[in-house]
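> Structural data only, the sequence is not supplied:
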């Protein structure tokens, strides 16, 4: 049921939001010269996939977890995209492809070994990663690997249709501050 909801939401989201996605892409060309950001992340069963986002940092920024990145790397346009969470919209392509869900644990990088170990203990990689989830609406980021893995497990174990829509609604209405860049 969740996969069907994910597919339909991603399909219709992309269908109706394409003018916004196009406008953000064009503005991003002027901002960084490369508006789309693609990064290998850890997916379900620890399989790699290419996460797609709008670029919010300068091209020269080192590929690290957001909490390890520097605020100075975020462009003015990128700050707006992060604040409004518009930078996450291209992930609807990942959802459409079945690599992600709308709701699930945020996918981490392969170099976040401590988080990978904690998530393996809790079986977090048994499910699709998501665009949003319980940790995101509670402002828990990847800087606290053990806590994040515990909250991810709590979300996985209690994910109902009601909670699925609750996390999406909370995200759309502004719960969660987004990536914690230092």
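On my side now, so go ahead. In this text, all values refer to a predicted model and were calculated from it rather than measured experimentally.

> hey, let's count contacts and neighbours off CA atoms from now on
OK.

> tell me which element the residue of the chain most remote from its centre falls in.
In the chain, residue 30 marks the outermost C-alpha relative to the chain mean, sitting 23.9 Å out by CA atoms, centre = their mean. Element membership for residue 30 (DSSP states H and E) is helix 2-31.

> Can you name the residues that contact residue 49?
Contact analysis of residue 49 by CA atoms under 8 Å, 6 or more residues apart in numbering lists 40, 41, 42, 43, 99.

> Can you verify it is assigned to a strand?
Yes. The assignment for residue 49 (DSSP: H, G, I helix; E, B strand; the rest coil) places it in a strand.

> could you pull out the helices for this protein?
In the chain, the helices defined using DSSP state H lie at 2-31, 76-84, 91-96, 113-122, 134-137, 145-158, 161-172.

> could I get the ones you listed as a markdown table with distance to residue 68?
Shown next, in a markdown table, are the helices of the chain (distance: least, CA to CA, whole Å):
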| stretch | distance to residue 68 |
| --- | --- |
| helix 2-31 | 22 |
| helix 76-84 | 16 |
| helix 91-96 | 22 |
| helix 113-122 | 14 |
| helix 134-137 | 17 |
| helix 145-158 | 13 |
| helix 161-172 | 23 |
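
> Indicate which one of the ones you listed is closest to residue 47.
Nearest of the helices of the chain to residue 47, taken as CA to CA: helix 113-122 at 12.2 Å.

> Check it against this one:
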């Protein structure tokens, strides 16, 4: 069982975080002000902590290479399955996302939706089940049959290790958002962009991640900015593996 002192855990009400023995109340409404503690932590990371940044980058390179080479056979199987299920679109879905400090980059994923998914989004906007600037829908009709399986076990995320290798994102860090979502951020929400974005972070490993509000999501990302370090990253990776093996994807 993961160490509760080092990992952030949302309680049954989804309103509190236990971290390093400290209870932190999550936001219940829209918070616009700058979090000074997060700002200070981001500044320390940017101007110092050289050893942590060096080891984190070395780990990102080694880990992503291991995944890309070791699972190359799985990439081929997934590619064939996607084409057999829906031959109209590409195997790899490319989308512009926003990284650290607002820098845009192209993120890669295995395509899990129909080829015209982006065009159909406007029709589904009223069915959004998430507050804030993000779109989430439990039974999104745009998701293909193979796509549902890939999402359930998070295999659609595998190509993002190419982004890790390129340095666009890290293995651990807040999830990169869409430009149109970032355009609607409050100053506080923009603070989640103060560190390199990643494949997994605190909210991604929560069992109730689909039910927490966007402000609570941001709270967890800002908590990572304050706590990021060797042990926090390692424990999040272990927790993420557990989520994948138990098919907790959406």
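Nice, I can see it. All values reported here derive from a predicted model rather than from experimental measurement.

> on that earlier part again, tell me which of the contacts of residue 49 of structure 1 are still there in structure 2?
Here is what carries over to structure 2 from the contacts of residue 49 of structure 1, by both residues aligned by TM-score structural alignment, their matches' CA atoms under 8 Å: 40, 41, 42, 43, 99.

> Dead centre of structure 2: give me the residue that sits there.
Note: structure 2 centre (CA atoms, centre = their mean) maps to residue 175, 3.0 Å.

> before we move on, the earlier item: kindly reformat the kept ones among the contacts of residue 49 of structure 1 as CSV containing neighbour count.
Formatted as CSV, these follow (neighbours: other CA atoms under 10 Å):
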residue, neighbour count
40, 16
41, 19
42, 22
43, 26
99, 20
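
> coming back round to it: just the buried positions in the helix holding residue 30 of structure 1, please.
Neighbour-count burial for helix 2-31 of structure 1, with 16 or more other CA atoms under 10 Å as criterion, is recorded at 6, 7, 9, 10, 11, 14, 21, 24, 25, 28, 31.

> Same question for stretch 126-139 of structure 1.
127, 128, 129, 130, 131, 132, 133, 134, 135, 136, 137.

> Map the first one onto structure 2.
Residue 127 of structure 1 maps onto residue 195 of structure 2 when the alignment is built from TM-score structural alignment.

> residues near the residue lying closest to that match once chain neighbours are set aside, how many?
Using CA to CA, 6 or more residues apart in numbering and skipping the chain neighbours, the partner closest in space to residue 195 of structure 2 is residue 100 (5.4 Å). Close neighbours of residue 100 of structure 2, defined as other CA atoms under 10 Å, add up to 20.

> about what we covered before: these two touch, right, the match of residue 127 of structure 1 and residue 176?
No. The criterion here is CA atoms under 8 Å, and residue 195 of structure 2 misses it with residue 176 at 10.6 Å.

> Identify the residue range in structure 2 corresponding to the helix holding residue 30 of structure 1.
Alignment of helix 2-31 of structure 1 against structure 2: residues 56-85, by TM-score structural alignment.

> How about stretch 78-92 of structure 1?
Aligned by TM-score structural alignment, stretch 78-92 of structure 1 falls on residues 147-161 of structure 2.

> Alignment lookup: residue 178 of structure 1 to structure 2.
Taking TM-score structural alignment, residue 178 of structure 1 has residue 249 as its aligned residue in structure 2.

> How about its match, nearest residue that isn't a chain neighbour?
residue 152 (4.1 Å).

> Which residues are in contact with the one you found?
244, 247, 248, 249, 250 are the contacts of residue 152 of structure 2 under CA under 8 Å, 6+ apart.

> returning to what we had before: any idea how far the match of helix 2-31 of structure 1 is from the chain center?
Once both centres are worked out by CA atoms, centre = their mean, to the nearest Å, stretch 56-85 of structure 2 turns out to sit 17 Å from its chain's centre.

> repeat for stretch 149-163 of structure 2
For stretch 149-163 of structure 2, the separation from the chain centroid amounts to 11 Å (computed by CA atoms, centre = their mean).

> And it, end to end?
Start and end residues of stretch 149-163 of structure 2 are separated by 23 Å (CA to CA, to the nearest Å).

> quick revisit: post-alignment, the helix holding residue 30 of structure 1 versus structure 2, mean distance?
Once the two are superposed, helix 2-31 of structure 1 sits an average of 1.0 Å from its aligned residues in structure 2 (mean CA distance after the TM-score superposition for structure 1).
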